[in-house]
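> return atomic coordinates for the entry below.
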Amino acid sequence: MSVLKILRWPDPVLQQVCTPVCDVAAVDALIGDMFDTMYAAPGRGLAAPQVGKLLRLFVMDVGWKEGTRTPMVCINPEVVDACETVVTREEGCLSIPGVMADVTRPDAVTLAYTDAAGRQRETRLTGFAAACAQHELDHLDGIVTFDRVDADQRAALEAAYGMPA
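Coordinates of the predicted model:
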């Protein structure tokens, strides 16, 4: 496996909607490389477009930094249910390093996806895991953290990131 280059905002790939994965076996090596890249970054989630692949695929591991690896592969994911309770959490992004933004999202979601073995799954995620999955799913739809905040906060975050006003 290998560590891949992570694209940085405003790379146009990060603004594109990804296509579904048709052959799970064909992305096996990519999945391994994405985990290597995510752990090396070090991050908790990584979506395929962040490494230049316009595929509906992300990996995440919300527990590894606390010592418990909980790797999850989500191919062609979709939120099939979201709770009404929303929370605001500070989010970072490997494609926008050094920028932390307050993003409001449902506190729990049910995610339907295909795992790395090609099995259909449905998992209820809560708290930080729900936020992480929603953040990575956003990448598959060409949405980044800047798109989830109001205009004033976006302008401040882009300025902090070094983008011209």
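> every contact and neighbour count from this point should use C-alpha atoms.
Will do.
> for the protein, what spans make up the helices?
Secondary structure of the chain, counting by DSSP state H: helices at 28-40, 127-140, 151-161.
> which one of those helices lies nearest to residue 94?
helix 28-40 (8.5 Å; Cα to Cα).
> could you pick out the longest strand of this protein?
Across the chain, the longest stretch assigned as strand under DSSP state E is strand 72-82.
> check the offset of it from the chain's centre.
11 Å (Cα atoms, centre = their mean, to the nearest Å).
> show me what that strand is packed up against.
strand 57-60, strand 108-114 (3 or more Cα pairs under 8 Å, 6 or more residues apart in numbering; DSSP states H and E).
> tell me what angle the last one forms with strand 72-82.
Right, strand 108-114. Interaxial angle of strand 108-114 relative to strand 72-82 (axes from the mean of the first three to the mean of the last three Cα atoms, to 10 degrees): 130 degrees.
> what is strand 108-114 packed up against?
strand 72-82, strand 120-126, helix 127-140.
> which of those sits most buried?
helix 127-140 (a mean of 22; mean count of other Cα atoms under 10 Å).
> which strands or helices does that one pack on?
Against helix 127-140 (3+ Cα pairs under 8 Å, 6+ apart) you get strand 45-47, strand 57-60, strand 101-106, strand 108-114.
> please provide the structure for the following sequence as well, for comparison with the first:
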Amino acid sequence: MAWSFGRRRSRPVTYLLGEPADPYPAQTPEAQRGRVLRITEIGEPVLHTPARTVERFSTPELARLVDDMFATMEVAEGVGLAAPQVGVDLRVFVYDLTDDHGDRHVGHVVNPVLEVDDDAVPETEEEGCLSVPGAYVPLARPGGATVRGVDQHGGPVQLTATGFLARCFVHEAQHLDGTLYWDHLSPELRADALRQRDEERADVLAGRRELAIELEKTPADYPERPAGGR
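Predicted coordinates:
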């Protein structure tokens, strides 16, 4: 996955909300400040209901949410996370991923509006979701996408992406409409995803706990069985 920023640079670049931001710390400032929250799991109502539009900006509550989402995503070793995945029904997502060229893309988007590039060739890759821990299945996604929204202070955001980053934007924006990657799967792939989840969940959650402790964070508590009941 790559963004179109002209000629390739000789070394990887970090893009913060689409703008070069070198140097940039390995751990985002938000993750340093944030708390680790429990990630909701498939079947929980907040994941399957459209999220509410954010109407107030530059608030301590919104800043804390963004910080906590970055910290939670880091501990879960994810590349994107939507607010419903931490139990909050607001239209916010965060992302932190490295593309195929080694460039890093970091940011958050509030009230995103997704536009897929219908002219881009769809790409089929293994895809997972932090709300279905341990499960990865092949899924076709648009090869390009644009997200328009604002940051937590109400400043305009417009991000255009291809490849892996586009996949991330589509995945997270759809979360805010109550749609999971699960909803795009055939019955056979759903069964396979649940089988993987059942086999891998305990190890995945143990890994999240260990990484939280390593980062001197309080780990989130998870029930023995998925809270969503599936």
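> about what we covered before: of all the helices and strands packed on helix 127-140 of the first structure, which one comes closest to residue 27 of the first structure?
Closest of these to residue 27 of the first structure is strand 57-60, at 9.0 Å (criterion: Cα to Cα).
> which part of the second structure lines up with the closest one?
The alignment of strand 57-60 of the first structure onto the second structure (TM-score structural alignment) spans residues 92-95.
> out of everything not next to it in sequence, what's closest to whatever residue of the first structure lines up with residue 166 of the second structure?
Using TM-score structural alignment, the equivalent of residue 166 of the second structure in the first structure is residue 130. Excluding the flanking residues, the one nearest residue 130 of the first structure by Cα to Cα, 6 or more residues apart in numbering is residue 108, at 5.5 Å.
> before we move on, the earlier item: need the helices and strands packed on helix 127-140 of the first structure in CSV with mean neighbour count, can you?
Shown next, in CSV, are these (neighbours: other Cα atoms under 10 Å):
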stretch, mean neighbour count
strand 45-47, 28
strand 57-60, 26
strand 101-106, 18
strand 108-114, 21
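> now distance to residue 69 of the first structure too, for the ones you listed, in JSON lines please.
JSON lines is the format used below for these (distance: least, Cα to Cα, whole Å):
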{"stretch": "strand 45-47", "distance to residue 69 of the first structure": "12"}
{"stretch": "strand 57-60", "distance to residue 69 of the first structure": "10"}
{"stretch": "strand 101-106", "distance to residue 69 of the first structure": "24"}
{"stretch": "strand 108-114", "distance to residue 69 of the first structure": "20"}
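> mind checking which of those is nearest residue 86 of the first structure?
That would be strand 101-106 among these, by Cα to Cα, at 4.2 Å.
> so which residues make contact with the match of strand 57-60 of the first structure?
By Cα atoms under 8 Å, 6 or more residues apart in numbering, the surrounding residues in contact with stretch 92-95 of the second structure are 54, 66, 69-70, 79-83, 105-112, 168, 172-173, 176.
> who's in contact with the counterpart of residue 141 of the second structure in the first structure?
Matched by TM-score structural alignment, residue 141 of the second structure corresponds to residue 105 in the first structure. The neighbourhood of residue 105 of the first structure, defined by Cα under 8 Å, 6+ apart, consists of 86, 87, 88, 131, 134.
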